[in-house]
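1. pasting the structure only:
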């Protein structure tokens, strides 16, 4: 399936039980509870607005992200999926993913999600030792996480085992032991993210005060290399910088992003990229949940920014996204968007340094290039 054939829908559920200290996503805690059905209805209303903007598309993937989508009651998930099915043709092979936290309470909803139509879950295990789970603000134990993952693997056709590494005080030996244990549990897909300290998070404030010590750049690079070594040995190819899969188990929705495909994002703070002739529309929704819901009630959507992305800017976005994946970018597509080819001398220089490689009209970052990806992209985009 090409990027032009794929059309995805992202559904943002912004609520969490607690705010994790490393998280800079649009997530909110509501101690007084959440009227889940009112938000599900608002999501369905915003989907209706997007359907009018995207006639002729067939939905090939759906992704519930957050926040914590596994706090959604199954009937709320079903309400959203029913709305999608009533507004667009849906591919018989649609991939419908829901991000899930592995607490025992949330795991109780797994069968309800499967009945609603979810066929893939991404389980946020994050760590397999109690001290680091507590430091990360997680509300599950390692044993609870493994039990939830095993239950998910029995219920859903596809599951992802998700973890964070390069955590404070983490050693290579400890990560080798932890990842090796996780690899005995995984079912064909792992998302393994290096911890990044983002502004606006509790971890950022601690790091600014010198109270949070994370691995040095060299140590983080060693942990990255170790991650590649162990996953490859287990038969999981690195198809994207932080994602590893057995053949056919890649996340089709995330590949749509990285291939610079078209998608509609609904919910507080959600982003969209929609085709508009040769241009694209970049849309962003209001981030505050209740304000977003009020906007949807008054105007049918919560969009607060809708700008045109001309082809030259699309080329930059395509380069930024496409070099993250092992398959790389199509140089002809890049040239058509940018109105020029990438400077051949820069390509030659990067190739001589072992940072990029080329197969026909496809350009890919090498394993070494992925470690310096931001620098590689910056050089090629000029």
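-> Received the coordinates, thanks. None of the values given here were measured: they were computed from a predicted structure.
2. hey, let's count contacts and neighbours off CA atoms from now on
-> OK.
3. middle-most residue in the protein, spatially?
-> Centrality entry for the chain: nearest residue to the mean C-alpha point is residue 254, 6.0 Å, by C-alpha atoms, centre = their mean.
4. how close does that residue get to residue 321?
-> The spacing between residue 254 and residue 321, counted by C-alpha to C-alpha, to the nearest Å, is 10 Å.
5. Spell out the residue ranges of the strands in the stretch 201-350 of the chain.
-> 237-240, 243-245, 262-266, 271-276, 279-285, 303-309, 329-330 (DSSP state E, counting those that start in this stretch).
6. closest one to residue 186 among these?
-> Among the strands of the stretch 201-350 of the chain, the nearest to residue 186 by C-alpha to C-alpha is strand 243-245 (9.8 Å).
7. what packs against the closest one?
-> When contacts are defined as 3 or more C-alpha pairs under 8 Å, 6 or more residues apart in numbering; DSSP states H and E, strand 243-245 packs onto strand 189-194, strand 237-240.
8. Go again with 10 Å.
-> Judged by 3 or more C-alpha pairs under 10 Å, 6 or more residues apart in numbering; DSSP states H and E, strand 243-245 is in contact with strand 158-165, strand 189-194, helix 217-233, strand 237-240.
9. who's in contact with it?
-> By C-alpha atoms under 10 Å, 6 or more residues apart in numbering, the residues outside strand 243-245 that reach it are 160-162, 186-193, 227-228, 231-232, 234-239, 250-251, 254, 324-325.
10. repeat that for 8 Å
-> With C-alpha atoms under 8 Å, 6 or more residues apart in numbering as the test, strand 243-245 has contacts from 188-192, 231, 235-239, 250.
11. same check, this time on stretch 76-88
-> With contact meaning C-alpha under 8 Å, 6+ apart, stretch 76-88 is reached by 36-37, 40-41, 43-44, 47-48, 51, 55, 57-59, 90, 113, 116-117.
12. Against that first model, consider the following:
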């Protein structure tokens, strides 16, 4: 059996970038008026809103989340989000928002009134598509039936519930604030109030057996969620688990777990459309698909990242991470800590890093449409990937082979340009 490497983002040493953080946002679009790329049309645009607080930091979590110490300044943070969005508007004038994702942290710590105010501010400032997908992450330990009814009434039409496991022993090992019964109760509340929701599960957990993975997956399938995300636990740098690593299943057992998951999900009618994502027919996450198809997204909130395209440039931005620092920076007129152009030499890698996660691959024309470059700029890398049996392509489609899907990190690495 071929061992499966956990799929993680490849962190490359960045080339020298043109810093835009000191350029006033109201003139940045004029500053980006000329360059070497040529995008004939701009990609779909999503909005990401980051809520940075949680009840307790999980030992495996490397996201920008901060434990609540008694209380948090909800009103001050919502004020900052609105001001941040207003300041960013010149970068996206006239562009419609097709999906919104409110992530964290634990956004379900937000009050019903706070969430309603947030979505009201977004609608006031941005043109939303009439069928916009609006997702909110939620922790089962924070579920209150009445509050989630209010979330739905305010406009949330998709929920993403961080179950991780239905096994209380594993939940305790992961540092989660809920147990198995609360996980099931959270799904019941989600089913009652939302016809579109996702459940997050993890596998290859400390001390987990193959049979326990089977029980988790069968329990999830029995609840019939429209969408399931199944992630391999990875020991990320700068986490408690990285410093004090638990004993987790080896490569062979992890491979068996993943094979079991694939089989169970396929038999239940779920399509594996992305590395870790399974969906019922036409229930794929539109927000995540925009990421994997190298679409654009404006990120607001502490630590939020953005990718924004212009006819001749593509820029990335990152907001200040610490909540208080972020709010102070917004008050001073610029929440953006870092802003830079993606160099043309890196564009192919950035596109392939995302699009190769799609199990069915991508249409050849999408590369030029989203990068502004001709496909022959990565011809050498494409040929190498084909020769290694990791990639298949014809005149219409480029897709990872079965081997490429199993060794996705190696496939993506081929497209990483040397310094």
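-> Received it, and whenever you're ready, just let me know what you need. Just so it is clear, the structure is predicted and the values come from calculations on it, not from any experiment.
13. TM between them?
-> Laid over one another, the chains give 0.93 as their TM-score (TM-score structural alignment, normalised by the length of the first structure), with 376 aligned residues with a C-alpha RMSD of 2.1 Å.
14. about what we covered before: and the contacts of stretch 76-88 of the first structure, which are buried?
-> When the contacts of stretch 76-88 of the first structure are checked for burial by 16 or more other C-alpha atoms under 10 Å, the buried set is 36-37, 40-41, 43-44, 47-48, 51, 57-59, 90, 113, 116-117.
15. Which of these fall within helices?
-> With helices defined by DSSP state H, the entries of these inside them are 36-37, 40-41, 43-44, 47-48, 51, 113, 116.
16. Next, the contact list for the counterpart of residue 339 of the second structure in the first structure, please.
-> Counting by TM-score structural alignment, residue 339 of the second structure corresponds to residue 306 in the first structure. Residue 306 of the first structure makes contacts with 281-284, as judged by C-alpha under 8 Å, 6+ apart.
17. can you do 10 Å?
-> Applying C-alpha under 10 Å, 6+ apart to residue 306 of the first structure gives the contacts 271-273, 280-285.
18. And the furthest pair within those residues?
-> Within the contacts of residue 306 of the first structure, two members stand farthest from each other by C-alpha to C-alpha: 280 and 285, at 16.3 Å.
19. coming back round to it: in JSON lines, list the contacts of residue 306 of the first structure along with neighbour count and distance to residue 72 of the first structure.
-> What follows is these, written out as JSON lines (neighbours: other C-alpha atoms under 10 Å; distance: C-alpha to C-alpha, whole Å):
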{"residue": "271", "neighbour count": "21", "distance to residue 72 of the first structure": "20"}
{"residue": "272", "neighbour count": "21", "distance to residue 72 of the first structure": "22"}
{"residue": "273", "neighbour count": "22", "distance to residue 72 of the first structure": "25"}
{"residue": "280", "neighbour count": "20", "distance to residue 72 of the first structure": "32"}
{"residue": "281", "neighbour count": "18", "distance to residue 72 of the first structure": "29"}
{"residue": "282", "neighbour count": "16", "distance to residue 72 of the first structure": "27"}
{"residue": "283", "neighbour count": "19", "distance to residue 72 of the first structure": "25"}
{"residue": "284", "neighbour count": "21", "distance to residue 72 of the first structure": "22"}
{"residue": "285", "neighbour count": "22", "distance to residue 72 of the first structure": "20"}
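20. how about the residues you listed in a markdown table, adding distance to residue 217 of the first structure?
-> Listed next are the contacts of residue 306 of the first structure as a markdown table, based on distance: C-alpha to C-alpha, whole Å:
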| residue | distance to residue 217 of the first structure |
| --- | --- |
| 271 | 31 |
| 272 | 33 |
| 273 | 33 |
| 280 | 37 |
| 281 | 37 |
| 282 | 34 |
| 283 | 35 |
| 284 | 33 |
| 285 | 35 |
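21. want to throw the ones in helices among the buried ones among the contacts of stretch 76-88 of the first structure into CSV with distance to residue 382 of the first structure?
-> Shown next, in CSV, are these (distance: C-alpha to C-alpha, whole Å):
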residue, distance to residue 382 of the first structure
36, 46
37, 48
40, 44
41, 45
43, 40
44, 42
47, 38
48, 40
51, 37
113, 46
116, 47
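22. so what's the closest residue to residue 385 of the second structure other than its chain neighbours up against?
-> What sits nearest to residue 385 of the second structure in space, not counting adjacent residues and going by C-alpha to C-alpha, 6 or more residues apart in numbering, is residue 391, at 5.5 Å. Contacts here follow C-alpha under 10 Å, 6+ apart; on that basis residue 391 of the second structure touches 356, 361, 382-385, 398-405, 411.
23. at 7 Å instead, please
-> 385, 399-401, 404 (C-alpha atoms under 7 Å, 6 or more residues apart in numbering).
24. corresponding residue for it in the first structure?
-> Counting by TM-score structural alignment, residue 391 of the second structure lines up with residue 356 in the first structure.
25. Neighbours of the counterpart of residue 143 of the first structure in the second structure, how many?
-> If you follow residue 143 of the first structure across to the second structure using TM-score structural alignment, you land on residue 181. Close neighbours of residue 181 of the second structure, defined as other C-alpha atoms under 10 Å, add up to 12.
26. so what's residue 181 of the second structure closest to, chain neighbours aside?
-> Excluding the flanking residues, the one nearest residue 181 of the second structure by C-alpha to C-alpha, 6+ apart is residue 166, at 7.6 Å.
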